[in-house]
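Peer 1: pasted the sequence and its predicted model underneath.
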Amino acid sequence: MDLLPDPWKQEYWLPPGVTWEDMGQLQDSERPRPQDLLVALPLALGFVALRCVFERFCAPPIGRCLGVKNRLQIAAVASPKLESFYAKQSRQPSQSEIVTLMSQCGRTQKQIQTWFRRRRNQDRPSHAKKFAEAAWRFIFYITAFLAGLACLVDRPWFWDQKECWSHYPLQPMERAHYWYYMLELGFYCSLLLRISVDVKRKDFKEQVIHHFATIFLLAFSYCANYIRVGTLVMLLHDSSDIVLESAKMLNYGTGWRKTCDRMFVVFASVFLVTRLVVFPSRIIHTTLVLSMEVFEPFAGYYFFNILLTVLQALHIFWAGLILRMAYKFLSLGKLDKDERSDEESEGEDEEEEKDKGGEETEGEENSWEKSKNALNSKLSMLTKSCVLNDFTHRRASVADR
């Protein structure tokens, strides 16, 4: 006897009183079917291949036009023992481990710390790589936003969210909305496929949660025919992501500081309005409250609203980072750094400052000796000058007497 529950039970996916047979009233081309989601897998692979071509051939010339330049880095001196420790044990050794490495390599503590700092900087992603990733996402988001706006602007539920539930769930699906769904789903699947080689940013864990929540949200809303609400959610998210990725692209170039600061102000405004005002007041309100005017709650209703709540929690988290950046922007008069998504982990910005202020070589002790000798020489000359002046003053006073 099979005790496992049927995952396609109509009570999970459809409101009370509606069966899968009722959904058969729609034509096959107008009815969302779970097997349609398989189209997203080849689309995801296609996005990965297209992205590799874009980052290899298209992004570099665009970056050069915007003045994107990689940092000048000092390579760490070849050391097999230190390299083995770096690769197998830790990128940031403790004080006791540094003492052990000093005895093994015959180097001073400062030399070992400098080696590890330079070695970590070698693994930092270049500006060209980060620019290519931002440019790829910008191209997709602006294309998806314009395409989504074109297929939604003349639909009644775009202006009145109550129309999202008119005759639900027996709502025919348009082919434009089907491809809009599949392309967005394939794109987010491609982001997960590339997440291991992409730049790991400060909000890496939150981004992973966001991608999974988005994929589950798109897949479930498609199967449950929540397509009208799903298209609004995708369009709303793409609107602020366009500004974010364009600001990142300018941030990696030279000579775009003021423009980047203005883009940050625009992005912060669009993000806070769309994610903290429009999303809860329009999207969550219509799925949580207005839908109850048409049907009674069911399992899919609760699951869908839980996913929307997870997205809203991530919006609040990112809004906090953006407000911190806005505070720094108002106090400093310029944009310090992107705390939302563009700060790499492990305190690399601090390391870069240390490298700029402390690019000392292994012969640093010799330069200190030279400075000390020069200082002693100046002190001796000053002492002689004082003695000579005192002797001359005494001779003058004797002559006067």
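Peer 2: All right, it came through fine.

Peer 1: going by C-alpha atoms from here, please, whenever you check contacts or count neighbours.
Peer 2: OK.

Peer 1: which elements pack onto whichever helix or strand residue 187 is part of?
Peer 2: Under the criterion DSSP states H and E, the helix or strand holding residue 187 is helix 175-193. Where contact means 3 or more C-alpha pairs under 8 Å, 6 or more residues apart in numbering; DSSP states H and E, helix 175-193 is packed against helix 40-53, helix 127-152, helix 204-223, helix 227-252.

Peer 1: okay, the ones you listed in CSV with distance to residue 63 and mean neighbour count next?
Peer 2: Listed next are the helices and strands packed on helix 175-193 as CSV, based on distance: least, C-alpha to C-alpha, whole Å; neighbours: other C-alpha atoms under 10 Å:
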stretch, distance to residue 63, mean neighbour count
helix 40-53, 15, 17
helix 127-152, 7, 19
helix 204-223, 25, 18
helix 227-252, 8, 21
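
Peer 1: also this one, for the comparison:
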Amino acid sequence: MGVKEKYRRIAPPQPTLEKIYTTQHRCPKESDLLALSKQCDMSVQEVTIWFRQRRNQDRPSITQKFCEASWRFAFYLLAFVAGLCVLLDKPWFWDQKECWKGYPQQVFLPSQYWYYMIELAFYWSLLFRVSLDVKRKDFKEQIVHHIATIFLIGFSYCANYIRVGTLVMLVHDASDYIMECAKMLNYAEWRKSCDTLFVVFAVVFLITRLIIFPNVVIYTTFYHSMEIFQPFFGYYFFNVLLMVLQLLHIFWAYLILRMVAKFVFVGKIDKDERSDDEESDRTEEEEDGRMESKSASSTSHIGVLNKMTNGMKSKSNERNKLPKVR
């Protein structure tokens, strides 16, 4: 798909700075920069550029991001198709009151079992790999989301909330594969296709997470379930976890709407609002240019000063040669 790596400047070997980077600070403060510059016989700007280059070396490459997005796209797409195959012929997919008919003694079909186990295994894998995958700005929100989802799947399995649980998983898988596909196109620099697919993702996300999820899924767990049985501990626990998910949906919808606003007013989508930005080499080039211009200006100033002092010395020498007059 034409995925190309960006050129990254490699930080020159500096054992002292490397030790500080690996053991203490990745972004040292100004006071630390001054101390390190004296210790390593480097300027403060050179130390700052070294740390920036070193941080960029540790950031995931475009290929790694593309592979991660490809894997998630494949899973979410297959999970969504499998969820549709499992639920399309079920009565509770069309009428949510059927979720509670005959509860708690409901038949647990093999297709529902495998749908549950595969989804549960996938979210466990996301939780285990969250520190190894591409780190984003919503790192903490991702952990909360994965933990809440695992608790939801596990508790709904134990409490036999299987029918509602399948609806929750299907709603979440409806937009995720579109987002991952848009990321793949973004990494491949297919700008127009990425922007178009992102708009589709934004529409699907807002409909499924902010309209269908609260008005259909949460509504049936709050009100329809009350018509069949009286609330117990599981009723409150399950609904609290659903509300946690809904709060995360609102947070992510805010980020998505910010990106949509940029797309509408600017005309393109520069980056994922959740992603951790790579510190570009342009800043390094600009700082290098500033350093060169400063050194050039300083040398020019020195040259001018030398000329002035030499001129003054020559004049004084000429005056000394003249005869003294009382």
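Peer 2: Ah, there it is. These figures come from a predicted structure and were not determined experimentally.

Peer 1: any idea what the TM-score is?
Peer 2: The TM-score (TM-score structural alignment, normalised by the length of the second structure) is 0.88; 302 aligned residues with a C-alpha RMSD of 2.0 Å.

Peer 1: on that earlier part again, could you dump the helices and strands packed on helix 175-193 of the first structure to a markdown table with distance to residue 77 of the first structure?
Peer 2: What follows is these, written out as a markdown table (distance: least, C-alpha to C-alpha, whole Å):
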| stretch | distance to residue 77 of the first structure |
| --- | --- |
| helix 40-53 | 32 |
| helix 127-152 | 23 |
| helix 204-223 | 31 |
| helix 227-252 | 28 |
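
Peer 1: mind listing what residue 153 of the second structure touches?
Peer 2: 116, 120, 165 (C-alpha atoms under 8 Å, 6 or more residues apart in numbering).

Peer 1: got those as CSV, with distance to residue 259 of the second structure columns?
Peer 2: Listed next are the contacts of residue 153 of the second structure as CSV, based on distance: C-alpha to C-alpha, whole Å:
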residue, distance to residue 259 of the second structure
116, 33
120, 31
165, 31
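
Peer 1: trace residue 275 of the first structure over to the second structure, please.
Peer 2: When the two structures are superposed using TM-score structural alignment, residue 275 of the first structure falls opposite residue 209 in the second structure.

Peer 1: cool, residue 380 of the first structure as well?
Peer 2: For residue 380 of the first structure, the aligned position in the second structure is a gap, per TM-score structural alignment.

Peer 1: tell me which element residue 380 of the first structure is part of?
Peer 2: Element membership for residue 380 of the first structure (DSSP H and E) is helix 364-400.

Peer 1: helices and strands around that helix, which ones?
Peer 2: When contacts are defined as 3+ C-alpha pairs under 8 Å, 6+ apart, helix 364-400 of the first structure sits against none of the other helices and strands.

Peer 1: what count of nearby residues applies to residue 14 of the second structure?
Peer 2: Residues lying near residue 14 of the second structure (other C-alpha atoms under 10 Å) number 11.

Peer 1: next: residue 36 of the second structure.
Peer 2: 20.

Peer 1: isn't it right up against residue 48?
Peer 2: No: distance between residue 36 of the second structure and residue 48: 10.0 Å, which falls outside the contact criterion (C-alpha atoms under 8 Å).

Peer 1: where in the first structure does stretch 27-44 of the second structure fall?
Peer 2: Following TM-score structural alignment, the partner segment of stretch 27-44 of the second structure in the first structure covers residues 92-109.

Peer 1: ok now the matching stretch, how far from the chain's centre?
Peer 2: For stretch 92-109 of the first structure, the distance from its own C-alpha centre to the chain's C-alpha centre is 35 Å (C-alpha atoms, centre = their mean, to the nearest Å).

Peer 1: quick one: buried residues of it?
Peer 2: 93, 98, 101-102 (16 or more other C-alpha atoms under 10 Å).

Peer 1: tell me which two in those residues are the farthest apart.
Peer 2: Of all pairs drawn from the buried residues of stretch 92-109 of the first structure, the one with the longest distance (C-alpha to C-alpha) is 93 and 102, at 11.8 Å.

Peer 1: check contacts around the match of residue 275 of the first structure.
Peer 2: Applying C-alpha under 8 Å, 6+ apart, the residues near residue 209 of the second structure are 171-172, 246, 249.
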